[in-house]
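Peer 1: Here you go, sequence then predicted model.
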Amino acid sequence: MSTPQPNTLGRGEEAGSPPTNNVRPQRGSITSLLIISLVFLMMTNNGGGDDLATRNQYKDSLSSLEWQLGNYSVWLNGSDATDFTLPSRPLGESDIISMVVPRPGALDPLVQSYYPNVTGFIRGDASFRNVSSELVPAIEWNETEVALKIGRWNWSATSRMTMSLLSKPAQVDEKEKEEFQGIAILHGHLEVIDGNNARELQLDFAGIQFLETGSVYGFAQDPGVSIDIRALPSLVPPDLLNITARAIVPALEDNIAKLKVLLTSNDMSENNPTPPDSTCHFAVYAQVHPSNISAIDMRELEDELMDPTGVSTVKRPPFQLDMAVISPDCGVLVEVKSADGIRSRLFFRKVTTYGGFAGLVYLGMLLLLSHQMSESRTPASLSRISRWSFIVQALADSMAFAGHMTFAILADGRPSMALVAPAFLACALFAYEVQFVLLIQQVQAPEDLAAALPLPTIPSPQAASPAQPPSPSENTPIAPSSAVPTAGAQNANATAPPQQDVSFLSIVRIIFQLVWQDDHNRIWYLILIVLALGLRIIVAPGLTVFLLAVLYSSIWVPQIVRGARRGRPSALGRKYVIGTTVGRMLLATYFLGCPKNVLDAKPRAWVYALSLYACAQAALLGLQSSVGPAFFLPQRLADSQGYDYHPPLPDTEAGPLGDCAICMDAIERPTEDTSGKPRRRGAQARASYSLAPCAHLFHTECLERWLAIKNICPQCRRPLPPL
């Protein structure tokens, strides 16, 4: 059994409420946030604990390992009292391996050297080859058995292979250290990536490396099956068979000791709970490329990497290797040429650098959002902002938080702490964006209500006096005659009380109305549902990239649409729009444009088009503020956007139009001066007054100042659309 490898990778305001300049979220949102946090923790809890079945499985594995060690030790001593025999490799395998991974000749240590430690990550493009006819041409294959071993995995679609390795010197006695100093025991994981759907097949790896020749030999198998490393001597050349067989004994003893420690602990996790995609057993042959530096310089590089002192060393050469992964029982060969590798410590430094970079980006976006929220606290500003732009950003930041936290958990040591910073800032940004969405919803809810309610039919607009009470037709709803109960009906209702429906469906309907009708709760529950779906999508890299691309490409589209429909430019500051666009495009371009990013994401050329598209949206928002909200639309569409507060009024009589209910001054009618020319013409003249949907007339300047405090009519308290 292989040793465990640490993972490396509105409400509207009431009529009598006092004016306020700031809009605050209601208390119910805090309760909703606590409920969602509890549900989220329940969803993400793995439910670990002492699993009796898993503990029994580990006990069986321990007994099997102890029996294997005793049996192998007897065979190693040359005794015949054992049933262990070294397995033989199939015919034709050595010829295939010699062509794919040829053994190098002797190196001059003054000119060339091999990497003495391959602990790190290896990534390379892979190609598939069917070698069933080349391995055993004289044996008839059992197609049914081979199909069962291959399973659901499509080996012909293999496009890439990654490998994480942990190298340790052979644990031998002090007397034998000099003899075994050129041998390292390897453990790790091997992942095969399907090029069609980006699925990953993970295999456990156990092997041995010879430092003088840079050769690696090992086995890879499904994590649910223990790797029998006693068969490693069958892979190595005959001249290395004896020393390989002796180096395996300490490795077996180490596996047994670690399994005993695991059994004494209370952390029992399910081992491979799902059926494997493939049960093919693989032999791994790899050859490290020689570097063009001397063995002394290579030793200095390794010492400086393991214990940095700041001394100057030679430039680190590339770490590359060739690899062949072959399965004789399935007839599968996966070939990898010139795979790029990076030492784990260098990778962790790279992750730490990325954590600092991402943290600065998220901190900048958080500061910009905080400043924007402080500048957009009034209803007049909030009514000009699209909540969907911030909902899109909140979804993207929630996925960024989940991704960074997952990466931080899988990382080890200092890189984990470096990734917590961008995860925390992304979570804070998500919380601020949701809070801003609730503020916008609180202001725009009366606006939506005003659009849904029918307007009263008034023959001619008249400005109401402040002292004049509103007419019953304006403020008091009149029920239709059919809705007024008669005396007989009242007596019938008094004698026979209505029967209450207490069925299960009615209870569910009432609970749904209580939960869903509140605007704040509805937004929180929608975000919870989308976040839960996003967490499920994260496990599929292809869908994650697609979803993030869609979100990032539509950040400002809702804001542009709202500005054009309402005829009002955006209230978002230019600093916020430009800073947020640049910050988000920097992160997207790093992951989808940099070929050596920390997640090994494949570069995609369309990310640059995505960045240009997002920048074009930001530029269009700026043009809407300077040129006009609907300047890019045809005139017939631009004129029909929103409610027109300045309609032409009939000239029925001379003199003022009436008194403004806000400033109590007369609203003058446009007249001609002494030269006979009109003071103002057309829309310019009509801009001096504003006629509300409820037919109340005000000065435009007065109504603008009022709507900066409340978005309701100062006369009849009816919700008003934005001015």
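Peer 2: Sure thing, it's come through. Residues are numbered from 1 along each chain as shown.
Peer 1: Only C-alpha atoms from now on, for both contacts and neighbour counts.
Peer 2: Will do.
Peer 1: the strands in the stretch 1-150 of the chain, which residues?
Peer 2: Listed in chain order, the strands of the stretch 1-150 of the chain (DSSP state E, counting those that start in this stretch) span 120-130.
Peer 1: Which parts of it are helices?
Peer 2: With helices called from DSSP state H, counting those that start in this stretch, the stretch 1-150 of the chain shows them at 28-44, 52-76, 93-100, 132-135, 143-150.
Peer 1: Now distance to residue 121 and mean neighbour count too, for those, in TSV please.
Peer 2: Shown next, in TSV, are the helices of the stretch 1-150 of the chain (distance: least, Cα to Cα, whole Å; neighbours: other Cα atoms under 10 Å):
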stretch	distance to residue 121	mean neighbour count
helix 28-44	28	13
helix 52-76	29	16
helix 93-100	21	15
helix 132-135	30	17
helix 143-150	26	14
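Peer 1: can you list the ones you listed in JSON lines and add distance to residue 368?
Peer 2: Formatted as JSON lines, the helices of the stretch 1-150 of the chain follow (distance: least, Cα to Cα, whole Å):
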{"stretch": "helix 28-44", "distance to residue 368": "23"}
{"stretch": "helix 52-76", "distance to residue 368": "50"}
{"stretch": "helix 93-100", "distance to residue 368": "55"}
{"stretch": "helix 132-135", "distance to residue 368": "61"}
{"stretch": "helix 143-150", "distance to residue 368": "53"}
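Peer 1: Which of those sits closest to residue 586?
Peer 2: helix 28-44 (29.2 Å; Cα to Cα).
Peer 1: How about residues contacting the closest one?
Peer 2: Residues outside helix 28-44 that contact it (Cα atoms under 8 Å, 6 or more residues apart in numbering): 520-521, 524-525, 528.
Peer 1: Looking at those residues, which one is closest to residue 647?
Peer 2: Proximity of the contacts of helix 28-44 to residue 647 (Cα to Cα) peaks at residue 520, which lies at 35.9 Å.
Peer 1: if I read this right, the closest one contacts residue 439, doesn't it?
Peer 2: No. If you go by Cα atoms under 8 Å, residue 520 and residue 439 don't touch, sitting 9.3 Å apart.
Peer 1: can you pull out the helices in the stretch 301-450 of the chain?
Peer 2: 344-375, 379-382, 387-410, 414-452.
Peer 1: swap in the stretch 451-600 of the chain?
Peer 2: Remark: helices assigned in the stretch 451-600 of the chain by DSSP H, counting those that start in this stretch are 472-475, 487-495, 504-516, 519-538, 541-552, 557-566, 574-593.
Peer 1: Kindly indicate the member of the contacts of helix 28-44 with the most neighbours.
Peer 2: When neighbours are counted by other Cα atoms under 10 Å, residue 520 leads these with 26 neighbours.
Peer 1: for it, what are its contacts?
Peer 2: For residue 520, the contacting residues are 28-29, 438, 441, by Cα under 8 Å, 6+ apart.
Peer 1: another one to put next to it:
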Amino acid sequence: MANNPPPFAILLVILLFLYLTPDPPSPGESHRQQHAVAHERGALEALNNSTYGDLHLGKEEDARPLNLTGFRPEHGFRWELLESAQDKARDQARYALGETADGLIEGGSDQYPLLYHNVTGFVEGEWRRTGAYDGPHVNLSAITPHGTYTSEDWKRNVTATSGDVRIHFREKENGEAWNTSVRRISARATIGEETSFGTWWEMILYGIHFVDFGEIILTTTSEKFDGIFGLPHLALSNHTFSLGRDLLNKTLNETIEKQKEGILEDSAPWSSTMEGEDLFSVPHCEYVFYLQQHPVPLNLPGGAAPGNSLVLHHLEEELRFPHRPFLPKTPDMTMSMVAFSPDCGFTIESKGPPDLAPQEGKHLKGPKTEAYAFVARRHVLLFTVIIAAQLLLLLRQMKEASTPSTRSRISFYTIAILALGDGFALLGFALFGMQIESTTMLLLATAYVAFLSVIFFGMGFLKEIWTVQSTERSREERQQAANSPQAPNSPETTQPETLPLPVTARQAINSGATPIIIPSDQDIDAEIAENQDGDANANNQGSPRRGFGSVYLRFYLLLFGLVFLSLHATTWPASVQSVYSSTLTFAYMSFLVPQIYRNVMRNCRKALRWDFVIGQSILRLLPFAYLYAYKGNILLIEPDLNFLAVLCGWVWLQVCALLSQEHLGPRFFVRDTWVPPAYDYHPVLRADEEGASLPSGAKVLAGEEAGMTTTTKAGESRDKSKKIFDCAICMQDLEVPVIASAADADGAGASGLSGGLLARRAYMVTPCRHIFHSVCLEGWMRYRLQCPICREVLPPL
């Protein structure tokens, strides 16, 4: 009969079906979509009916207020900051482009600078606040009369005087086919404040990119600010206003038509709200960014000559469609920034010349996406080598732990933590591989190596360890059940009620004869152990393998839970996110702690290969050393050498603890009352008068007889503080230190005790008083936990 699928698989299929099935639009959503389309149509019509200069409210006599949300006088926006921000943007353009800046902005110059035409990539740097700030003063009731806010605290409200900023640009690869001088562009900006809490804000902005002179204007859009529809009025000249209006008139109309036809179901396609932030309606500050690209430092003769522009064009084409295995060195993008908030009333700008010295900042710098992806591929390839090396060490450890005795020593949780780390890497590379097209194949290949490490080998090794240690867990459960007081009417103590035998049943007759018991011709100890295991598993056949199914479930639930929590943590404040990542990293790098604990509880000196311990410690630390010590890491994490030093020190302490347990004993740093009693295979041997405390099997030295008067008795070496025994495994002499009798305890024997700590590790004494070389008996006990001489059951190491 075929096996039924597990309930978890059926539940997973149902959840995936419900998640992937598109929901039909509700009547409320359809009405909201129609209202949004009508509003966007009116805003686009207002843009087409306006002229440049209408936004300068109260500045000119012929100025007309724009019929856009956030642009009307009664809304209370601080549009008086626009003129100063535009003047600052023009000054930055003059500094970056020189004398031709004004002509390029007005459209009267054909001397185009060396600039990247496609700025897809990211730039980052420091910002400073300029001017006074008195907080937001906006008439929210006039802007959104039907909107309700759950809080009066404004988000994205920058109150610090300085901080960090990072902007990720995304631009169409080939631009607009009908217009090559202006393009639409989107960006994801992250603004951080230098405060004690490390506050940072994220937003999505949409705008236009003037390709000829490198000017980029970005703005946010929300229910209280039609930023994308009023963007041309934020331009620096009438020429750029006309270019921007023509571009937006075409692109916005295409998006509105998609919404009207149902192709695009998003009612706010230009919203600046990040995913997951729209759970609660909270007012947030709006932003307008002016970014000026600086010329690319190619250091070619002739400056902005047409030939050099062609060289830059070929460089961009080679980055986008590489034909050579090694790309040339690509200069980073450099941009100066000025941004202001029209509703919150503050202005910030990037740090750099000419206002500040180059030592204080060099504006915003960063690589293009193609150059970043090329460097990222090399770094990911190195990480693939690290995962392959980890897998090789795991295979060597699995080959070493090929017997039940060796598997029982290994901590299940140590291997589980390593498998969780590989699973985390698997899902992380798979998710990034689906999002970053330029490195998809390499990221998926790395994810496949991690898949082999965690699914085939990691979980297989965990299953073997779980199966071997199931007997130990059953023994502990039975011991706990025996020690716990049972209820008087518990099922264990109540005899089952049975019906009396029928009258015609045959009664047992006691003949008085003595029963004859025929002994078994097999291994009695093995039969006893088999009967005990059979009784224990009579009601639960195959319990170790079936019980591992729950371990599978818990493992993958924990893995997916950590991944989803980590993805959600990217939206947390910087301080909370730092605490979460540091805690998770520290817990992951504590993978040797469970093994140290198991060594103490089982009194085991060594369970893992040293190449596995040292190799895994180094290989697991290398990615964190790359992230916390290398500034150009692919995750753009700021270096933190202090935390990296803490991680390295913590791993070093764990390795030293395992080394000390092997040479000084697994319980040398804990009290005897803290741990359960365990047999000591390396006892101190004392020579009393009868020799009762010494192991059996003392060897008679060659040339010595019982009747001869010599200074050396049988079984003694020339040194009175040592005795010679015969190892029954290797058949070689074993010379062990022996403490003198009580009469001589204060003599030479006492001095031998202080120096014999490491010498006791050379021999092992069984509970049946047989002595062997430590290497010989450990090798024997890897396969059988029986004394090689008398077949007595031995305690596990």
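Peer 2: Looks like it came in fine. All of these numbers come straight from a predicted model, not from anything done at the bench.
Peer 1: re earlier: export the helices of the stretch 451-600 of the first structure to a markdown table and tack on distance to residue 208 of the first structure?
Peer 2: Listed next are these as a markdown table, based on distance: least, Cα to Cα, whole Å:
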| stretch | distance to residue 208 of the first structure |
| --- | --- |
| helix 472-475 | 87 |
| helix 487-495 | 91 |
| helix 504-516 | 61 |
| helix 519-538 | 35 |
| helix 541-552 | 32 |
| helix 557-566 | 56 |
| helix 574-593 | 34 |
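Peer 1: okay, these, which one's buried deepest?
Peer 2: When neighbours are counted by mean count of other Cα atoms under 10 Å, the highest per-stretch mean among the helices of the stretch 451-600 of the first structure falls to helix 557-566, a mean of 20.
Peer 1: What sits closest to residue 217 of the second structure if chain neighbours are left out?
Peer 2: Spatially, and ignoring its direct neighbours in sequence, residue 217 of the second structure is nearest to residue 290 (4.9 Å; Cα to Cα, 6 or more residues apart in numbering).
Peer 1: number of nearby residues for the one you found?
Peer 2: With other Cα under 10 Å as criterion, residue 290 of the second structure counts 25.
Peer 1: For the contacts of residue 520 of the first structure, which pairs are in contact in the second structure too?
Peer 2: Retained in the second structure: 438, 441, out of those (criterion both residues aligned by TM-score structural alignment, their matches' Cα atoms under 8 Å).
Peer 1: I'd like to know which of the contacts of residue 520 of the first structure is nearest to residue 382 of the first structure.
Peer 2: Using Cα to Cα, residue 441 is the member of the contacts of residue 520 of the first structure that lies nearest residue 382 of the first structure, at 8.8 Å.
Peer 1: The closest one pairs with which position in the second structure?
Peer 2: Under the alignment (TM-score structural alignment), residue 441 of the first structure pairs with residue 466 of the second structure.
Peer 1: if I read this right, that match contacts residue 544, doesn't it?
Peer 2: Yes. Using Cα under 8 Å, residue 466 of the second structure is in contact with residue 544, at 7.2 Å.
Peer 1: if I pick the residue nearest to residue 217 of the second structure, what's in contact with it?
Peer 2: By Cα under 8 Å, 6+ apart, the residues touching residue 290 of the second structure are 89, 215-218, 337-339.
Peer 1: Over to the aligned partner of it in the first structure. Which of the three states is it?
Peer 2: Matched to the first structure by TM-score structural alignment, residue 290 of the second structure sits across from residue 285. Secondary structure for residue 285 of the first structure, judged by DSSP: H, G, I helix; E, B strand; the rest coil, is strand.
Peer 1: Can you give me the separation between residue 285 of the first structure and residue 360 of the first structure?
Peer 2: 43 Å (Cα to Cα, to the nearest Å).
Peer 1: List which of the contacts of residue 290 of the second structure are still in contact in the first structure.
Peer 2: Where the first structure agrees (both residues aligned by TM-score structural alignment, their matches' Cα under 8 Å), those reduce to 215-218, 337-339.
Peer 1: what about residue 685 of the first structure, which SS state?
Peer 2: helix.
Peer 1: Go ahead and confirm it touches residue 670.
Peer 2: Yes. Assessed by Cα under 8 Å, residue 685 of the first structure is found in contact with residue 670 at 6.4 Å.
Peer 1: Skipping its backbone neighbours, what lies nearest residue 132 of the first structure in space?
Peer 2: Nearest non-adjacent residue to residue 132 of the first structure, counting by Cα to Cα, 6+ apart: residue 331, 4.1 Å away.
Peer 1: Show me what that neighbour aligns to in the second structure.
Peer 2: Aligned partner of residue 331 of the first structure by TM-score structural alignment: residue 345.
Peer 1: Contact partners for its match?
Peer 2: Residue 345 of the second structure neighbours (Cα under 8 Å, 6+ apart): 77-78, 81, 133-136.
Peer 1: how about the strands in the stretch 201-350 of the first structure?
Peer 2: Listed in chain order, the strands of the stretch 201-350 of the first structure (DSSP E, counting those that start in this stretch) span residues 215-221, 282-288, 319-327, 332-343.
Peer 1: The second one vs the second structure - mean distance after superposition?
Peer 2: Its matched residues in the second structure lie on average 1.7 Å from strand 282-288 of the first structure after superposition (mean Cα distance after the TM-score superposition for the first structure).
Peer 1: That strand to strand 332-343, inter-axis angle?
Peer 2: Our comparison of strand 282-288 of the first structure with strand 332-343, counting by axes from the mean of the first three to the mean of the last three Cα atoms, to 10 degrees, yields an angle of 40 degrees.
Peer 1: and what of the third one?
Peer 2: Using the same axes, to 10 degrees, the inter-axis angle of strand 319-327 of the first structure relative to strand 332-343 is 150 degrees.
Peer 1: for strand 319-327 of the first structure, packing partners?
Peer 2: With contacts taken as 3 or more Cα pairs under 8 Å, 6 or more residues apart in numbering; DSSP states H and E, strand 319-327 of the first structure sits against helix 93-100, strand 282-288, strand 332-343.
Peer 1: Can you convert the ones you listed into a markdown table and add a column each for distance to residue 577 of the first structure?
Peer 2: Listed next are these as a markdown table, based on distance: least, Cα to Cα, whole Å:
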| stretch | distance to residue 577 of the first structure |
| --- | --- |
| helix 93-100 | 54 |
| strand 282-288 | 49 |
| strand 332-343 | 38 |
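Peer 1: Could you find the closest non-adjacent residue to the alignment partner in the first structure of residue 169 of the second structure?
Peer 2: Taking TM-score structural alignment, residue 169 of the second structure has residue 165 as its aligned residue in the first structure. Leaving aside its sequence neighbours, residue 165 of the first structure sits nearest to residue 188 (Cα to Cα, 6+ apart; 4.5 Å).
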